[in-house]
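1. return atomic coordinates for the entry below.
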Amino acid sequence: MTINRDGGAVRTSTGPVSDLDAAVALFHSLSDGTRLAIVRRLAEGEARVADLVGELRLAQSTVSAHMACLRDCNLVEGRPQGRQVFYSLTRPELMDLLASAETLLAATGNAVALCPNYGTGTGSAS
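-> Alright, predicted model coming up:
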C-alpha cells in the first residue's frame, strides 16, 4: 500500500482495500436504477423475486441478477421458506443513506440531473 499526498491509503494490486475503495463499491452497487428500486421496495418489507418481478415489471432473470449483486455486496439477504426465498435488507443504515441522498438531491435541485457525465440528460430531477 502507498500513501497519497493527503495522507490517505491508496490501494495497490496486493494491498488491502481502503475505506475509499469500499465506499466506491457501495455507491456503485446502488448506482443502477433497478437495484435502487429493489432496495427501496425492500425497505417496505420482505419480498420474493417473483414479487419484485411483478412490481417492477422486469424479467425474472434481470431481477435475479440484480439480487445477486446486492447479495454479493451484503446489502440484502435471503430467508428460505420452503421452496421460496424472502429477501430483506441486511442493514437499516442503508435507509439512512438513501434518506440523506434524497435530502442532498432536494438541496441541489436539478444540478445532479444535469451533470454531463452522470445526469439524466433531460434536465428533470425526478
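2. from now on I want contacts and neighbour counts done on CA atoms only, so please keep to that.
-> Will do.
3. tell me where the protein has helices.
-> 19-29, 33-42, 49-56, 60-72, 93-108 (DSSP state H).
4. which residues touch D96?
-> Going by Cα atoms under 8 Å, 6 or more residues apart in numbering, D96 touches no other residue.
5. okay, the residue nearest to Q60 when sequence neighbours are not counted and S88: tell me how far apart.
-> Excluding the flanking residues, the one nearest Q60 by Cα to Cα, 6 or more residues apart in numbering is V53, at 5.7 Å. Per Cα to Cα, to the nearest Å, V53 is found 15 Å from S88.
6. which of those two has more neighbours?
-> S88 (22 against 17; other Cα atoms under 10 Å).
7. can I assume the more buried one is in contact with G78?
-> Yes - applying Cα atoms under 8 Å as the test, S88 and G78 come out as touching, 6.6 Å apart.
8. quick one on the thing from earlier: my guess is the residue nearest to Q60 contacts S61, does it?
-> No - assessed by Cα under 8 Å, V53 is found out of contact with S61, at 9.1 Å.
9. and the residue nearest to R35 when sequence neighbours are not counted, how many neighbours?
-> Leaving aside its sequence neighbours, R35 sits nearest to H66 (Cα to Cα, 6+ apart; 5.9 Å). By other Cα under 10 Å, 17 other residues sit near H66.
10. could you also give me the structure for this next sequence, so I can compare it with the first?
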Amino acid sequence: MSTQPFNRPIRVLVAKVGLDGHDRGARIIATTLRDAGMEVIYTGLRQTPEMVVNAALQEDVDAIGVSILSGAHMTVFPKIITLMKQKGMDDVLVTGGGIIPEADMDELGKQGVGKLFPPGTNTKDIVQYITEWVKANRNF
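-> Purely as a prediction, here's the structure:
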C-alpha cells in the first residue's frame, strides 16, 4: 500500500507527553511510519500539549500520534484537541496509543480523537489507518 497519496509523503508528528519516560513504543511506531514512506518528526520525551501542537503547526503535519502510558490520556488528548481547534487545525488527525481503557477510547473518540491503538497492535494497521485517514481528510 502506498503511503504517498499526494505529491509529498504523509507527515506525522510522534509525541510523548508528560512525565512518562518510556518511549520504546513511540520509537517503534516512528520507525515503522518512516519505513512506510512517511516523514516522521519525533518530539522526544516530556512534551506538553502546547509544545506538541506548536510543533505540529510549524511542521505542517497531517497527523499527530501521541504515545501515552502514564494514565493522563483523559487530560492530554482533550487539551491537544482544544489547542488544535484554537489554531484552526481541524484537518489534522490526532491518534495515538498506549495503556488506555476501551471506555476512555470511546469517550476520547467522541471528543474528536481518532482511533487509539493498544499495545500489541499490528503496526501495519496503524500505517493503514493513518494513510486512509489522510487520503479521506487532507486536501493538498
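11. what's the TM-score for these two chains?
-> Here the TM-score for the pair of chains, by TM-score structural alignment, normalised by the length of the first structure, is 0.26; 65 aligned residues with a Cα RMSD of 5.2 Å.
12. could you measure from H73 of the second structure over to G97 of the second structure?
-> H73 of the second structure is 10 Å from G97 of the second structure, where distance means Cα to Cα.
13. and for M105 of the second structure?
-> 10 Å.
14. mutual contacts of the two, please.
-> L116.
15. for the second structure, just list every one of the helices.
-> Taking DSSP H to define them, one finds helices in the second structure at 24-35, 49-59, 73-86, 102-110, 123-137.
16. now those in CSV, with mean neighbour count and distance to I41 of the second structure?
-> Output for the helices of the second structure, formatted as CSV (neighbours: other Cα atoms under 10 Å; distance: least, Cα to Cα, whole Å):
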stretch, mean neighbour count, distance to I41 of the second structure
helix 24-35, 18, 8
helix 49-59, 18, 8
helix 73-86, 17, 17
helix 102-110, 14, 24
helix 123-137, 16, 15
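17. nearest spatial neighbour of K79 of the second structure, skipping sequence neighbours?
-> P49 (6.4 Å).
18. ok, the one you found touching V76?
-> Yes - with contacts counted by Cα under 8 Å, P49 of the second structure reaches V76, the gap being 6.5 Å.
19. and the gap between the residue nearest to K79 of the second structure and T82 of the second structure?
-> The gap separating P49 of the second structure from T82 of the second structure is 10 Å, by Cα to Cα.
20. ok, now how distant is the residue nearest to Q60 of the first structure from E102 of the first structure?
-> As judged by Cα to Cα, V53 of the first structure and E102 of the first structure stand 25 Å apart.
21. mind listing what's buried in stretch 77-95 of the first structure?
-> With burial defined by 16 or more other Cα atoms under 10 Å, the residues of stretch 77-95 of the first structure counted as buried are 77-78, 85-89.
22. can you put the residues you listed in CSV and add distance to V39 of the first structure?
-> Below are the buried residues of stretch 77-95 of the first structure laid out as CSV (distance: Cα to Cα, whole Å):
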residue, distance to V39 of the first structure
E77, 11
G78, 13
V85, 16
F86, 13
Y87, 10
S88, 9
L89, 7
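23. can you list which of the residues you listed are found in strands?
-> 77-78, 85-89 (DSSP state E).
24. what's the farthest-apart pair in those residues?
-> Largest separation among these by Cα to Cα: V85 and L89, giving 13.2 Å.
25. ok, and for stretch 54-66 of the first structure, which residues are buried?
-> In terms of neighbour count (16+ other Cα under 10 Å), stretch 54-66 of the first structure has its buried residues at 63, 66.
26. so what touches that stretch?
-> 34-35, 37, 49-50, 52-53.
27. can we see that at 6 Å?
-> The contact list for stretch 54-66 of the first structure, computed with Cα atoms under 6 Å, 6 or more residues apart in numbering, reads 35, 53.
28. figure out the length between the terminal residues of that stretch.
-> For stretch 54-66 of the first structure, the separation between the terminal residues is 15 Å (Cα to Cα).
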